[in-house]
Structure formats: structure tokens, C-alpha cells
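Colleague: From the sequence below, what's the structure:
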Amino acid sequence: MGKMKDKDDLFESEEMKILEEARETQRHEGFISDLFLGEASFDYVRPFPEQSSEDKQKADEFIERLRKFLVEKVDPNAIDRDGEILDDVIQGLKDLGVFGLKIPREYGGHGFSQSNYRRIFQMVGSRCANIVALIAPPNSIGASVPILKFGTEEQKNKYLPQLAKGKISAFGLTENEAGSDPSRIKAMAQRVYNEKGEHIGYKLNGRKVWITGSVKDDGVPLGEYVVVVAKTKDDPKMSKKKLGLSTLFISSDLVGYTTPHRTRFGGLKAIYNGVLEFDNIFVPKENLIGPEGRGFKVADQSLAVGRLTIVSSCVGGLKQSLQIARWWCKKRVQWRQSIGRHEATGSRLVKIAYLTMVTDALAQYCAKLVDDHKDVRIPAMSAKVIATNHLWEALDNLMQIRAGRGYENYYSLKNRGEIAVGVERMWRDSRVNSIFEGENTLLSLASGREGTDDYKQKASALMEGDSKARLSAGLWMSKQLSKSFKRRLGSSHETFIYNQSKLLTYQLLRVGEKYRMTGLQKKQLVVGQLVARVYNLFLMALVLSYAEARNDKPLAKELADYFCLTVREEMTGAKWTTDWLLNGSHGRVDELAKRLMEGEAKWLEEGIISALEQEGVEI
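Modeller: From the prediction side, this is the model:
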């Protein structure tokens, strides 16, 4: 007799079915997925994958033109103060082709690689988060990505050239009651038939909220197009069939399309985000993107790479933070010496430096995975979590370093004669990054779901499979258990990563035994802790490889080594020991901070528009 399903079990529900059907089912490949299986596969990160000089040259001229425009036309502090981006700035960005960065050249776009796209958003992210919020959605999750991935040739030929020329598009998924749970979407697209009984389109009704890139002002659309995820059903006269979630491409000038409210937030004061309402809008059948009933799959898979936009912009913010911290730690004198020479403040500077280096490595690595057509599913969602957390942590430390001047706004500093940098603006703007495009806790849990897929499948086979399937699954579990006891001798970081990967396997087997692997998703705190271990080990391996590839760069090796030491101390609880008090990583802070203040790691700040230089400060 088969296993009876609990009708109240969320993980056997229709809600979970939507998420599971959206998953790409091919087996994961890469360093992170192998860690979940107890393998430290260093070949995935060594040698560190670098962007070729040939590819880099393809975007150099564009980046310089964009840099000049951002310096001359974009004032991030005025945009923050006024809550608006000037129309001539938006038009200038359109003229530069900024809304078609990855649209292939045959459709009129720039056709940039992910690595060049990363460089562009790193620079924009260092200058103005509101500009990132304007140009990121059309490039990362607006109409161009779903059309490129799932659209017909007719859709590509008709719409991509328009989008490349500056037609702005948004993606409408979220509703008041539908955030992470797409089953709660209420927007409804009902099939429409002609007199001959032919399906010709849909009648769309519903309401979407927090749609970035959609609303210029109350009642005024920003862009021309929106991709909407809605429930679809047949005309009741034809059948009562429910057709699942579907993705529809609609124009903002259609009768029945309104933008009643522009939303305002604590940060990103000039984000064009708001409410969309659809009242009996007719959408032609030709505007269906992807198969009917596969709308959430279109959304989820379009977001997979799109999340790397946030990662790249975070690197720009981190590099800006590092430069400001380095400058102020050296310039500000208290108790007869630069504040960076005081260990507590120096440790904050060092932390900002290694967070910047680790996140830069992560952004470059993921971009190259995309360019090389390698599996980026787990790395991309992991990178979004890590990068947004790192930027917030760095800015929080920068706020403490700048103290009152950090919390004081740009114009107040300026008006009383200070060298003004908008740390509090950067701090406010960065907070939402952990919510955008997949809330961080949910993405961490999703990483765990993907990483433990092999365990889940074997556990299901043990519980529900036939005798052959149970035998095969049992042997696999036995091999994993045997593997989990293996250890290597030595104190290197690589040995630590190897041994911890085996410990991770043991822990996964134990928690799977206790909570049942198929039900592990319910234990979110447990999964979160396991994923945090995976992230730490991955970042250690990645930053060591990144530093090896930059052995000619001052402080690269030392910062990587310090980061790995702090991770090890955290994971092993070493900070609570007498040995740490006497011999811990803190002993390296003074020298690292001194060298950072002397500018030895200025190479880590490359690729940004310096806020200090804009204020006349020589860095």
C-alpha cells in the first residue's frame, strides 16, 4: 500500500507543486553542489576563471562613455533628496543603449557578455543605487530575458529591437497576498474565443504591487511593457479547466491598464515602483510567453541569472565603502593616531576589505560560469544572498567608522563645510537588496533544497520505492556515511575545507535520519545552518583561488588568509578558547589595517566612480 498523504502537509501540497514544477531537473554541477555530497572539488574553482582581454575590450569604450555620462549627468545625492530621476537622464541612458545591454546585436542590443555586464553594474552600483533600480529590471527580469529564453521567433523579432532602443519593461509577479507563495496569485487571465470557437487571447483582470520599473507617478506609467504572471482558466462556456499560471506580455497603453499608486520607501527614494491594475484587458494569444500553465517556471528561470545584477552592483558599493573607510581611517586622528591604528576600528577596515575581495571573487566567478554556459543555478542564488549580506555588513561597519558623520546626510555635511560622502544614503539604499528578487532567507533555503536533492531522492526511494530502488538507495546512503568519516591530516585551509565537507555529509545524514530527509524542508533553521556551512567553505575555496591568480597584488594573499582564518574560528568555536585570546587572528589586524591605509590594496577599488574624487579628494 502506498504512503497516505497528509492533507495538511505543506510539502505534499498544490502550493509546493508549483515550486517543484518550476525547478530545472537536471543534476547540479559545481563546487557548491559537490560540497553537499561531501566532496571538495577544487577543480571547479582552480585556476580562477578570468575574463579574457578580448571580451573585456568589447565593452571598454561603452563603459567609458557611460562613466562620463554618470559623472556629468547623475547626481546620486540630488536624486535621493528629490526622489526623482530627471527625464533627460532617463533619455540619455536610452540613447546610450543601457536598456539593451545583453540583447543580442542582431536585435539591436549591445550583446555584452555576463562578465562585461558585471563590470557595468559594478560601476553603476558604485555611483547611484537609484539608477541601478531604473536600469536593472529591464535588463535582468523585464521582458527581454523571458522573451530570449522562452519567446517565439516572432516575439523576438517584434519586441527585442524596441527594448534595445529604450522601451522600458517590468515584470509583474508580486501581489498583496502572493509574495514567496505563487499559488496565492489572484490575477486571472481567462481564455477568449472568437465566433468560430478559436482561442484568440485572454481577458486579464487583477492587481500587482511593488512592481519596479512600472510607475513614474500616480496614474503615470514609466515604461511601455510589463510581463505579467497570472492564473489562467478556460472560458466557463467552453470548460471549467484551470490552466495554471501563465506569463503574458502586455502594453501599458492598453485600455484597462492603470497605475494608481507609486510606492515610496525608506531608501531608494527615486525607485519607480508601484501598483498595477488590470480591468478586462484583452491580451492576444500571441503575447503568451512560454507554454500556457508554465508561468512560474518562466519567472523563476528568468530570475536565475538576473539575480547576478544585484551581486555586481553590490561589489560596486563594497568597493566604494572600502575606499571611504580607508580614507577616513587614515585621515581621522583621535588619541594621537589615525583611528585605523586603534585595533577595534582597524578590524572594521580589514573586514570591509576582505568582504570586498570575497564578493568581487564571487561576482567574477558567477559571471564566468554564465559566459561559459556552466551550471549557475545554485551559485547565482547563493551569490545574491552572500553579496547583499556582505554589502550591508560593510556599510554597517563603515557607518561605525564614520560615526556621526556616517549618519549625517550629504547636504548637512556639505552645508557645514565638511567633505561630504553619502554613507547614510548608501546604507539606506542597500537594505532592500536582501528582499529584492528573492528574499535572502528563502533563497538560502532554496539553495539547501537544491543541494540536498540527491539525499531527498534516495530517501523517497527508501520510503516508497520497490525493492530494487530501496537497495540502490540504501547502498548510496551507506557510501555517504562511509565517506563522512574520512579525514586528512594537516592545517592548511584546503585540508580544513576537505574535512568540513565530510562533516557536512555526516550532519546531513544525521538530520535526515532524525527529521526524515523528505521532511527536512520544514526544519528551516537546521537547513539554514547547513547552508551557512556550505557558503563558508565555498567562499574560502573561491577567495584562495582568486588570491592565487593575483599573487602580484599586494595584500591579496594576506586578506584571503585572514578571511579563511576568521571563518575557521567561527565554525569551530575557537574564539571562545584561551588559545584564540593569545594567538588568534586578531594578531594580524594592526599590520593589515596599516597596509590598507597606506593604499596597498587600491587595486581592489578599481572599476568604480569614486565619491571622494567627485568631492575633490585625492585618493
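Colleague: For the rest of this, base every contact and every neighbour count on C-alpha atoms.
Modeller: Will do.
Colleague: Can you tell me the closest non-neighbouring residue to the residue nearest the centre of the chain?
Modeller: Centroid-nearest residue in the chain, with CA atoms, centre = their mean: Lys384, separated by 2.7 Å. Leaving aside its chain neighbours, Lys384 sits nearest to Val311 (5.5 Å; criterion: CA to CA, 6 or more residues apart in numbering).
Colleague: Could you point out the helix or strand that follows the helix or strand hosting the one you found?
Modeller: When elements are defined using DSSP states H and E, Val311 is found to belong to helix 308-331. Helices and strands here follow DSSP H and E; after helix 308-331, the next one along the chain is strand 333-334.
Colleague: circling back: check contacts around the residue nearest to Lys384.
Modeller: Residues in contact with Val311 (CA atoms under 8 Å, 6 or more residues apart in numbering) are Thr359, Ala363, Ala383, Lys384, Ala387, Thr388.
Colleague: Skipping adjacent residues, who's closest to the first one in space?
Modeller: So the one you mean is Thr359. Distances taken as CA to CA, 6+ apart place Ala387 nearest to Thr359, at 5.9 Å, with adjacent residues excluded.
Colleague: One more, please, to line up against the first structure:
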Amino acid sequence: MTVERVLPTPEAYDLIELATELADRELAGRAAEFEARAEFPREVVRTLGRAGLLGLPFAESDGGAGQPYEVYLQVLEVLASRWLAVAEAVSVHTLSCYPVAEYGTDRQRKLLPEMLGGELLGAYCLSEPQGGSDAAALTTRAVRDGDDYVVTGTKAWITHAAVADFYNVFCRTGGPGTRGISCLFVPAGTAGVLAQPAERTMGLRSSPVAQLVFDQARVPAEHLVGAAGSGFGVAMSALAAGRLGIAACAVGLAQAALDHAVGYARQREQFGRPIIDLQGLGFLLADMATQVSAARAVTLAAARLRDAGRAYAVEAAKAKLFATDVAMKVTVDAVQVLGGYGYVADHPVERYLREAKVLQIVEGTNQIQRVVISRALAR
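Modeller: Predicted coordinates:
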């Protein structure tokens, strides 16, 4: 189905057209084979970077494209509709570039053109084996030793572990609580940084996720991003924007599931007519289409608040919560529309269903989004 978009500039329409062309040529036909091999498509991501799609929401002076978030998210949606793992890679990379772009020193910022151009791929290291939702309880420690920090601890569920070129590592440089947390920019080749074997995941198998162990890793003190003790604020600020990225990925995935289900229902005949003409199936598809449109609308509404410089974290939580729940429901319904055919790998909807689940977990579970929203209401 063609998605009708209202974009702010003619350039934005050109970007959507470019993203669609690249997604059709570079992504759509490769997803199944890369997922089957659990292989990360590094060159595909690099191609997107060279086309300018990895730096869309960042300043042109830093090597980005200076685009509004509402445009960036719609590009992300297009990518997700062809291959979720690639769109998630773009979203995670954007999240990983954010600390240096917003809080980095002049020396750190010199790396931004390579980061935003996709030559340097990033990872965001916040979660730990015993601390996912409770990020303020992290225990990875960085102890100052002369001109270095010595980092010890373990990070968990790190997207791009082992394939990233740099890690933004949130670690404890001070006492307990949020004020003891700092952010360090850690090159992947640093001695003592050890990526563990990739997790065996339900979906997104071409997106490597693993633990990252820091065994007395020495990181120059000049790699501190922002002030010492400011890391929790950096992390939460980045996550608010990252949640919009995941919401856009969810919209793209749900759109792909809807499109495939509609195409199948138009061709599949039972009782002498296409099954889309049967009211039970037609109404199910109508509900799916409405939910996808609503998810897109709530996501873009939050993005426009961000673009306007207004508070948007709570609206981002709503968008992430709603859009990922929609993706889960729409992919389940898409499998139902296809019946037995939906349960086999001959059609992509079974993969879409497996992929949708993780979107309800990453960047803060949907239970955490409800905490964010309910606390805002209580205030």
C-alpha cells in the first residue's frame, strides 16, 4: 500500500524517495538470507551511510544532514518495512552518536563525520546482566588512574557488540545513584574490551546482540563524554530520542505485515471469491490498517514536539509503547490472515511476528514506558 505522507520540504520528499529506492535495491531481497545465516550486513549499513542516511538528524557542520526528526523517522520507517534489522542498526547507531554530538569535546567531535557517514559503527552500552530497567543501579566501574580510567564490569544485550567500532559506555565513576554515573567513549580495539558470543535470539538474528566484558580496560580520561557524574542524564536524553526510533521501526514493520496480508487476501480465493471480500477478514485488515496509521500519527506528533524544541520525553514513551504494541498485534493478525501459510517461512510474516516482540523490550520495556507516562500524570 502507498503511504500518504505530508513532509515539511521538497528535500524531505527526495529523501523518502532515495530511502525507498535503496531499501528496495539493497535491503528487501537480502533480509531472509542474512537472517538465516545470522550475519550482520555491515556493507549495507555502510552503503546507507555513504548515501547520507545515517546522519539525517545531526547538524550539517558535524557531517549530518540537518533534517527534522519527523523526516528521519519516516526514512527509518521505510527501511524497517524492508528489513527491520537494518533499520534497528540505523536507530542504534543514531543513539550511539548522540552523546558525542550533544556533549562531546571539540576533539571528540572531530570523529563525527566518520561516525555519521557510517565508516565508524557505534554501540550503546547501558544495560547490565542484573540491571536493565533499573539503569541507575549499574555496577560497571571506571576508576581514575593518572590520565586514564580503568574500566571493569559487564554490559548486557549490547546491539552491535563485536561489530561496532566504538562503544558509549555508561559506568560508575562516583558513588551510588544517578549522580555517580559517567559516559566514556571507548574504541572497540581497546585492550580488555571483550565481546562475548552472540545471543541466540528469537528474531533479528542478523543483528548481533551480546555481552561486553571490560577487564581492566584502560580508557584515556579525555574520552569522558560530558562532565563526570552527568552520564545518567546523557543516557536518559539519548533514550528519549531512541524510543522514537524504535517506534518508527515498529510502524515500518507493521506496515510491511499489513501490506503482505492485504496482497495475500486479494489473491487467495475461498468460497468462490477473494478472502478480502469476506467480512471477517476484511474487517480484520481494516483494523490493522487503522492501527498502523494511528501508530504513525502518535510517533510523528512526538517527533514534531522534539523538532519544535519542546519537552517530548513523555510523548516519546507513549509513541514507543503504542507503536510497538501495534506492531505485535498487527504481525499476529497478519499470520492469522495467511492461516497455515503464515506459520511457515515461505512467507515473511512469521519472521515479522518474531521480530515484533523485541520492539516491546528494547529502549525500555513497555512496562517502563507506562511508568514514565503514569509518573507524568501523577505530577
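Colleague: for the helix holding Val311 of structure 1, which positions count as buried?
Modeller: Neighbour-count burial for helix 308-331 of structure 1, with 16 or more other CA atoms under 10 Å as criterion, is recorded at 308-330.
Colleague: Mean deviation, it versus structure 2?
Modeller: Helix 308-331 of structure 1, aligned to structure 2 and superposed, deviates on average by 2.0 Å (mean CA distance after the TM-score superposition for structure 1).
Colleague: and that helix, which stretch of structure 2?
Modeller: Residues 244-267 of structure 2 are the counterpart of helix 308-331 of structure 1, counting by TM-score structural alignment.
Colleague: now stretch 14-26 of structure 1
Modeller: Using TM-score structural alignment, stretch 14-26 of structure 1 lines up with nothing in structure 2.
Colleague: what do you get for stretch 470-485 of structure 1?
Modeller: No residues of structure 2 are matched to stretch 470-485 of structure 1 when aligned by TM-score structural alignment.
Colleague: how distant is that stretch from the center of its chain?
Modeller: Its chain's C-alpha centre lies 34 Å from the corresponding centre of stretch 470-485 of structure 1 when counted by CA atoms, centre = their mean, to the nearest Å.
Colleague: Can you give me the buried ones in it?
Modeller: Neighbour-count burial for stretch 470-485 of structure 1 flags Arg470, Ala473, Gly474, Met477, Gln480, Leu481, Lys483, Ser484 (criterion: 16+ other CA under 10 Å).
Colleague: Give me the residues contacting that stretch.
Modeller: Where contact means CA under 8 Å, 6+ apart, the residues beyond stretch 470-485 of structure 1 that reach it are 37-38, 458-459, 461-463, 502-506, 509.
Colleague: Now render those as CSV, adding distance to Gln114 of structure 1, secondary structure and neighbour count.
Modeller: Output for those, formatted as CSV (distance: CA to CA, whole Å; DSSP: H, G, I helix; E, B strand; the rest coil; neighbours: other CA atoms under 10 Å):
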residue, distance to Gln114 of structure 1, secondary structure, neighbour count
Leu37, 29, coil, 22
Gly38, 30, coil, 23
Lys458, 36, helix, 22
Ala459, 38, helix, 22
Ala461, 39, helix, 19
Leu462, 42, helix, 19
Met463, 43, helix, 16
Lys502, 34, helix, 25
Leu503, 35, helix, 18
Leu504, 32, helix, 21
Thr505, 33, helix, 22
Tyr506, 37, helix, 20
Leu509, 37, helix, 19
